[in-house]
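Engineer: mind looking at a prediction? Sequence and model below.
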Amino acid sequence: MSMTDPEHVARHWFSKGLHELGHAEQRLLDRLAKRKLVSEDVNAVFRSDLTFGERLADNVSRFGGSWTFIIVFAVILMLWTGVNSFVLKHPFDPYPYIFLNLMLSMLAAVQAPVIMMSQNRQASMDRLDAANDYKVNLKAEIEIMGLHDKLDQIRTDQLAALLMKQQEQIDLLMKLVADDDARKQGD
């Protein structure tokens, strides 16, 4: 099948007109006609468009969800309580550590939205990745259907050739039988 007429190709593979297809399907048919790749490195494309704030949010989220953060944070909390409870005669934040609670609340108030921003971006990247997977799978499916069509055409051509050869053999046998009958009648 020729991939030059997009309308014909759309009707053949999607059973829809070209104008009825979505943008992804139209773009896929265009790339198929030009024999171009449809897959993209969506991670590279997505990361190339990130702003400084978005990259910072991703780094904060990555660090905030690491064992390094948990260990460093635990050490700081132990030092804070140790210094304010046992080392200093006049602690700057005595028990019940009100200033520490204020700092922890402020950290949580800033860290939660930053992590959510990073997760929202990850969800957007996952959607791009899924769209790319769809395009690649759709192209593979069309290519497989095209191979099936080609195999069916080869089988049809071979069957037609076989039938023609059989007909030639039948015609030859009929001629031999007719010649044999004519020879027997002449005897």
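Structural biologist: Cool, the structure landed. Residues are numbered from 1 along each chain as shown.

Engineer: going by C-alpha atoms from here, please, whenever you check contacts or count neighbours.
Structural biologist: Will do.

Engineer: I'd guessed S61 sits against V114; true?
Structural biologist: Yes. Between S61 and V114 there is a contact under Cα atoms under 8 Å: 6.7 Å.

Engineer: residues of stretch 97-112 that come out buried?
Structural biologist: Judged by neighbour count (16 or more other Cα atoms under 10 Å), stretch 97-112 contains these buried residues: L100, Q111.

Engineer: hmm, who's touching it?
Structural biologist: For stretch 97-112, the external contacting residues (Cα atoms under 8 Å, 6 or more residues apart in numbering) are V60, S61, G64, T81, D93.

Engineer: let's bring in a second model and compare:
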Amino acid sequence: MADSPQRLDVPRGSSSRFGSFLRFNPDAVGQFAESIARFLGTGRFLAVQTLVVLVWIGLNVFAVKLRWDPYPFILLNLAFSTQAAYAAPLILLAQNRQADRDRVQAEEDRARAAQTRADTEYVARELAALRVAIGELATRDFIRGELNRMSSDDGEDADRREKKAKKKRDPVG
């Protein structure tokens, strides 16, 4: 029986027994971390934790028969250390996910701003071109004057027609 050649395009550890067991969905873990981080940052969490600590200390100081953690409160310190050991990485993971979302949002904002700027510059160029084109157009009065001047045989006749046209346009003056 010939051994099959080792594949170089597959990582060596991918076929291990523990590799498939320890695979997690990064989004599910991230969402869980964010929900924990959101809960840890609330007043409700602080109130519940304070109440639990006060009950813990009260029972261990005053209830002689129920003492499971005498005065230095080693077990309570262990519980706080465990909580901190899990809370800190979860909070950091939530912050990293928020930073990634902020980065994506900033890139989208930059792209939108660049598009808006390009659109604004295009409209400004079009408006400038329209202004130039309008400035070169002959007005109605200019065309009338030119037609009157060309059609008149003498200058006096043209002046009279121009005065009549002016009176038609402005009957008050």
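Structural biologist: Cool, the structure landed. Note that the coordinates shown come from a computational prediction; the quantities given were computed from them, not determined experimentally.

Engineer: what's the TM-score for these two chains?
Structural biologist: Once superposed, the chains reach a TM-score of 0.68 (TM-score structural alignment, normalised by the length of structure 2), with 133 aligned residues with a Cα RMSD of 2.4 Å.

Engineer: with respect to Q158 of structure 1, which of the contacts of stretch 97-112 of structure 1 is nearest?
Structural biologist: The closest of the contacts of stretch 97-112 of structure 1 to Q158 of structure 1 turns out to be S61 (Cα to Cα; 63.1 Å).

Engineer: in helices only, show me the contacts of stretch 97-112 of structure 1.
Structural biologist: Judged by DSSP state H, the contacts of stretch 97-112 of structure 1 include V60, S61, G64, T81 as members of helices.

Engineer: from those residues, keep the buried residues only.
Structural biologist: S61, G64, T81.

Engineer: what does the first one correspond to in structure 2?
Structural biologist: Using TM-score structural alignment, the equivalent of S61 of structure 1 in structure 2 is A37.

Engineer: ok, for that match, nearest residue in space, not its chain neighbours?
Structural biologist: Take A37 of structure 2 and drop its neighbours on the chain: the residue closest to it by Cα to Cα, 6 or more residues apart in numbering is I91, 5.2 Å away.

Engineer: how far away is the equivalent of that neighbour over in structure 1 from R31 of structure 1?
Structural biologist: Taking TM-score structural alignment, I91 of structure 2 has I115 as its aligned residue in structure 1. Separation of I115 of structure 1 from R31 of structure 1 (Cα to Cα, to the nearest Å): 38 Å.

Engineer: of the two, give the one with the bigger neighbour count.
Structural biologist: Higher neighbour count among I115 of structure 1 and R31: I115, with 19 against 14, using other Cα atoms under 10 Å.

Engineer: do you know how far the more buried one is from V72 of structure 1?
Structural biologist: Per Cα to Cα, I115 of structure 1 is found 19 Å from V72 of structure 1.

Engineer: again, but for P94 of structure 1
Structural biologist: 22 Å.

Engineer: neighbour count winner among those two?
Structural biologist: It is P94, of P94 of structure 1 and V72, that has more neighbours when counted by other Cα under 10 Å, with 16 against 11.
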